[in-house]
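Student: Structure for the following, please:
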Amino acid sequence: MRALCWHGKKDIRCDTVPDPTIEAPRDAIVRVTSCAICGSDLHLFDGFVPGMERGDIMGHEFMGEVVEVGPANKRLKVGDRVVVPFTICCGECDQCRRGNYSVCERSNRKKDLGDKAFGHATAGLFGYSHLTGGYPGGQAEYVRVPYADVTPVKIPDGLTDEQVLFLGDILPTGWQAAVQCDIQPTDIVAIWGAGPVGQFALRSALLLGAMRVVVIDRVPERLAMAAAAGATVIDFENESVIERLQDITHGKGPDKCIDCVGLESHASGHLDSMMDRAKQAVMLETDRPHVLREMMYVCRPAGVLSVPGVYGGLLDKLPFGAAMNKGLTIRTGQTHVNRWTDDLLKRIEAGQIDPSFVITHTMALEDGPAMYKVFREKEDGCIKVVLKPGLAPGVGRVTTAA
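Tutor: Presented below is the predicted three-dimensional model:
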């Protein structure tokens, strides 16, 4: 089969690799009909997440048709259409029973590596380094899905791939980011990052009743998309984020702050950002936490910081004294996808939200290496890339962001 494989920093190739096979009784094999490039994939592309090996198959946002099931899998049958969450969960361990699926205690098959990196291993993740199990990802024609009697979300007839694909990651990630804020009707919510997760966090915050949402970015297409949804927008390259937020909140600061950026925050001209880049270059720091610093500083006392943005290692010069003295609550974590999918699928079916609005590029799987670069550089108005195995290379579709 064909798959997008990691060969080093900024080196993704479309290779021919062996087809996956059933390895455990609860497995399933899924023929991928749609997959996507996620902002988190760029952390691998840029070489900031450890534990990648040459030839690893990329991708953790995918869906398709079940073509084979293991003998113990009684939930799925051949022909079922499913979205596969990026977090692999067993459904039986203590954390899964509590609904904490992203920290499943059984699915990370390389637990020793995860323990060394994080103190305790997290769940296994598709296509996201050997720290999280080294599972082949979904930017491929076929995928082996472990614990497939628990993890996949069955999709009813009548919904397109584009409507439901993002149930596997970015829609529930944006939703969880907003839910973690415990949003009240009087809240002003500030969101750093207007990429796909930020777009869903914005719409989730509004659905959950926020009085006002402010979105911070620098990319015109992203800011326009956020403004069209009802957000107040701040272009951080042309205006002071701190001053604008203080003005908007009459000096009180936003009640809730959401970091949809993660470890590769950009802040041209800011001293701390330049220092972070220098420290990264000489391995004195792994992540660039400019957004976290800004949130800790500007958030209203007794507010909440929600962090869906991915961080991989060591951060420097965080103003933790500000967070402690202001009594801020910090909530983080990979998304407990299966906790939210039933509700979100019903909202899609009811027409309350159509996640397809975020797609700007639909391309062939073989176009993937080039599209990583387009997405990375935010060229051609690119906000979200969907890849279609089986689509002829070069015969894609670009949709103007609205």
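
Student: contacts and neighbour counts: CA atoms only from here.
Tutor: OK.

Student: mind listing the helices for the stretch 201-350 of the chain?
Tutor: 220-228, 241-248, 271-281, 290-298, 320-325, 337-349 (DSSP state H, counting those that start in this stretch).

Student: Quick one: closest of the ones you listed to residue 184.
Tutor: helix 241-248 (17.5 Å; CA to CA).

Student: roughly how far is the closest one from the heart of the chain?
Tutor: Put simply, helix 241-248 sits 27 Å off its chain's centre (CA atoms, centre = their mean, to the nearest Å).

Student: For the comparison step, fold the sequence that follows:
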Amino acid sequence: MKAVVWHGKRDVRVEEVADPSIRHPTDAVIKVTSSGLCGSDLHLYEILTPFMTPGDILGHEPMGIVEEVGDEVPDLTPGDRVVVPFQIACGDCHMCRQGLQTQCETTQVREHGMGAQLFGYTKLYGAVPGAQAEYLRVPQAHYGPVRVPEGPADDRYLFLSDVLPTAWQAVAYADVPKDGSVAVIGLGPIGDMCCRIALHQGAGQVIGVDLVDERLRRVRERGAQAIDLREEKDVAAAVRDLTQGRGPDAVIDAVGAEAHGSPAGKLMQTIAGLLPGKLAEPLAGKVGVDRMSALYTALDMVRRGGTVSVTGVYGGAADPMPMLMIFDKQIQLRFGQANVRRWIPDILPLLEGEDVLGVDTFATHHMPLERTPDAYDMFQKKADGAVKVVLKP
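Tutor: Sure thing, here's the model as predicted:
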């Protein structure tokens, strides 16, 4: 089959690899019909290269048709149309029963002290072959895949794999009061969807922050206010001016490790990416420094007693935190990867009938799998209005 294979920093290729097969009775194999390109994939393209191995298959946002199932997958049959969560969880351990599927005790990568395995995402998360491919082996298929109806185009359900539950959890963790205010820093796919969900759930004021014209335009068209970072020297002050001078009730950091405005963090990420793997891995894993400007801005911006919800991915281990500010302002902080299955029952009904979240037109680009290297380059450079790219095997 054809698959997107990692070979080094900014070097992904479409190559012929072995077809996946059933290895365990709880496995399934699906024929991938759509696979999203995620902002988290760009971390592998750029800053998390020390934890990658040449030959790794990328991608973690799949949808497709079931081809084959193991003997212990009773609820799926060949021909079923499914969307697959990005994390691999068993559904029956203590953590899964708590709705913390991203901490699944069955698939935790204990060797590296990490949580549940993820598709296509570094040795830290199990180096499980990913979904930017023609076929995908799905472990724990008795629990993970979500059957969806035939008929609508893939985009109606594809984003259940990651974008929708990640944004839904970010808004839930933000705990916006009824008719309250929330600012979203970073308007890529997750931040954009956070704005849509917050508006749908009745937030009184939603303010998006970014510096890319297309992203700002999209949230404005959905009813949010938008602030262009290029026009504001002090974005926190600008947001406070829009919220009676006190700051929003909640702020969502949807940027993470690759925020603009942190030369020192960028330098450390670049150095780690240039070193040989055996030297870079401990540097990145033990003394890594993120570009923290988005999180610092969120902490500055939020009102006293407010909440900061962090869904952007951070990878450093030596990041200085402004503890006095957090203590003095009584800020509540919520972090974490989305527990996809936890939120599916809340989201799925919104995909039936009217397209209230705009998922049908959410993707800006649909590209054949063969053009994936171009897609990564375009998405990394934020070129051609790229906000969300869907790959079609």
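
Student: What would you report as the TM-score here?
Tutor: For this chain pair, the superposition-based TM-score is 0.93 by TM-score structural alignment, normalised by the length of structure 2; 377 aligned residues with a CA RMSD of 1.3 Å.

Student: picking that back up, what's the closest of the helices of the stretch 201-350 of structure 1 to residue 50 of structure 1?
Tutor: Going by CA to CA, the one of those nearest residue 50 of structure 1 is helix 271-281, 13.4 Å.

Student: and the closest one, which residues are buried?
Tutor: Of the residues in helix 271-281 of structure 1, 272-274, 276-277, 279-280 count as buried by neighbour count, 16 or more other CA atoms under 10 Å.

Student: Identify the residues contacting it?
Tutor: Residues outside helix 271-281 of structure 1 that contact it (CA atoms under 8 Å, 6 or more residues apart in numbering): 265-268, 285-290.

Student: hmm, try it at 10 Å
Tutor: 48, 264-268, 283-291, 293, 314-317 (CA atoms under 10 Å, 6 or more residues apart in numbering).

Student: What subset of these is buried?
Tutor: 48, 264-267, 285-291, 293, 315-316.

Student: Tell me which stretches of the stretch 301-402 of structure 1 form strands.
Tutor: Taking DSSP state E, counting those that start in this stretch as the test, the strands found in the stretch 301-402 of structure 1 are 304-307, 329-332, 361-364, 385-388, 397-398.

Student: Reformat the ones you listed as CSV; add distance to residue 201 of structure 1 and mean neighbour count.
Tutor: What follows is the strands of the stretch 301-402 of structure 1, written out as CSV (distance: least, CA to CA, whole Å; neighbours: other CA atoms under 10 Å):
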stretch, distance to residue 201 of structure 1, mean neighbour count
strand 304-307, 10, 25
strand 329-332, 14, 16
strand 361-364, 21, 22
strand 385-388, 18, 24
strand 397-398, 24, 13
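
Student: got JSON lines for these, with distance to residue 255 of structure 1 too?
Tutor: Compiled in JSON lines, the strands of the stretch 301-402 of structure 1 are given as follows (distance: least, CA to CA, whole Å):
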{"stretch": "strand 304-307", "distance to residue 255 of structure 1": "7"}
{"stretch": "strand 329-332", "distance to residue 255 of structure 1": "11"}
{"stretch": "strand 361-364", "distance to residue 255 of structure 1": "35"}
{"stretch": "strand 385-388", "distance to residue 255 of structure 1": "33"}
{"stretch": "strand 397-398", "distance to residue 255 of structure 1": "37"}
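
Student: circling back: most tightly surrounded among the helices of the stretch 201-350 of structure 1?
Tutor: helix 290-298 (a mean of 22; mean count of other CA atoms under 10 Å).

Student: how near is residue 387 of structure 2 to residue 85 of structure 2?
Tutor: For residue 387 of structure 2, the distance to residue 85 of structure 2 equals 21 Å [CA to CA, to the nearest Å].

Student: what about the two, which has more around it?
Tutor: residue 85 (28 against 25; other CA atoms under 10 Å).

Student: mind checking the SS state of the more buried one?
Tutor: coil (DSSP: H, G, I helix; E, B strand; the rest coil).

Student: Just to check, it is in contact with residue 147?
Tutor: No. If you go by CA atoms under 10 Å, residue 85 of structure 2 and residue 147 don't touch, sitting 11.4 Å apart.

Student: which residues are in contact with both of these two?
Tutor: Joint contacts of residue 85 of structure 2 and residue 147 (CA under 10 Å, 6+ apart) are residue 63.

Student: ok so, going back, return the member of the buried residues of helix 271-281 of structure 1 nearest to residue 201 of structure 1.
Tutor: For these, the residue nearest residue 201 of structure 1 by CA to CA is residue 273; the value is 24.5 Å.

Student: Residue 332 of structure 1 versus that closest one, what's the distance?
Tutor: 22 Å.

Student: again with residue 341 of structure 1
Tutor: 19 Å.

Student: pretty sure residue 50 of structure 2 belongs to a helix, no?
Tutor: Yes. Assigned with three-state DSSP, residue 50 of structure 2 falls within a helix.

Student: since we're on it, how many residues are nearby?
Tutor: Using other CA under 10 Å as the criterion, the residues surrounding residue 50 of structure 2 number 26.

Student: residues contacting it?
Tutor: Contacts of residue 50 of structure 2 (CA under 10 Å, 6+ apart): 8-9, 44, 122-123, 272-285.

Student: Now do stretch 163-177 of structure 1: distance to the chain's middle.
Tutor: 8 Å.

Student: do stretch 132-152 of structure 1 as well
Tutor: Chain-centre distance of stretch 132-152 of structure 1: 16 Å, with CA atoms, centre = their mean.

Student: just to revisit the earlier point, among the contacts of residue 50 of structure 2, name the buried ones.
Tutor: The buried subset of these - by 16+ other CA under 10 Å - is 8-9, 44, 122-123, 272-273, 277, 280-281, 283-285.

Student: Turn these into JSON lines, columns for distance to residue 178 of structure 2 and secondary structure.
Tutor: Compiled in JSON lines, these are given as follows (distance: CA to CA, whole Å; DSSP: H, G, I helix; E, B strand; the rest coil):
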{"residue": "8", "distance to residue 178 of structure 2": "47", "secondary structure": "strand"}
{"residue": "9", "distance to residue 178 of structure 2": "45", "secondary structure": "coil"}
{"residue": "44", "distance to residue 178 of structure 2": "38", "secondary structure": "helix"}
{"residue": "122", "distance to residue 178 of structure 2": "40", "secondary structure": "coil"}
{"residue": "123", "distance to residue 178 of structure 2": "42", "secondary structure": "helix"}
{"residue": "272", "distance to residue 178 of structure 2": "44", "secondary structure": "helix"}
{"residue": "273", "distance to residue 178 of structure 2": "44", "secondary structure": "helix"}
{"residue": "277", "distance to residue 178 of structure 2": "49", "secondary structure": "helix"}
{"residue": "280", "distance to residue 178 of structure 2": "46", "secondary structure": "helix"}
{"residue": "281", "distance to residue 178 of structure 2": "45", "secondary structure": "helix"}
{"residue": "283", "distance to residue 178 of structure 2": "44", "secondary structure": "helix"}
{"residue": "284", "distance to residue 178 of structure 2": "41", "secondary structure": "helix"}
{"residue": "285", "distance to residue 178 of structure 2": "40", "secondary structure": "helix"}
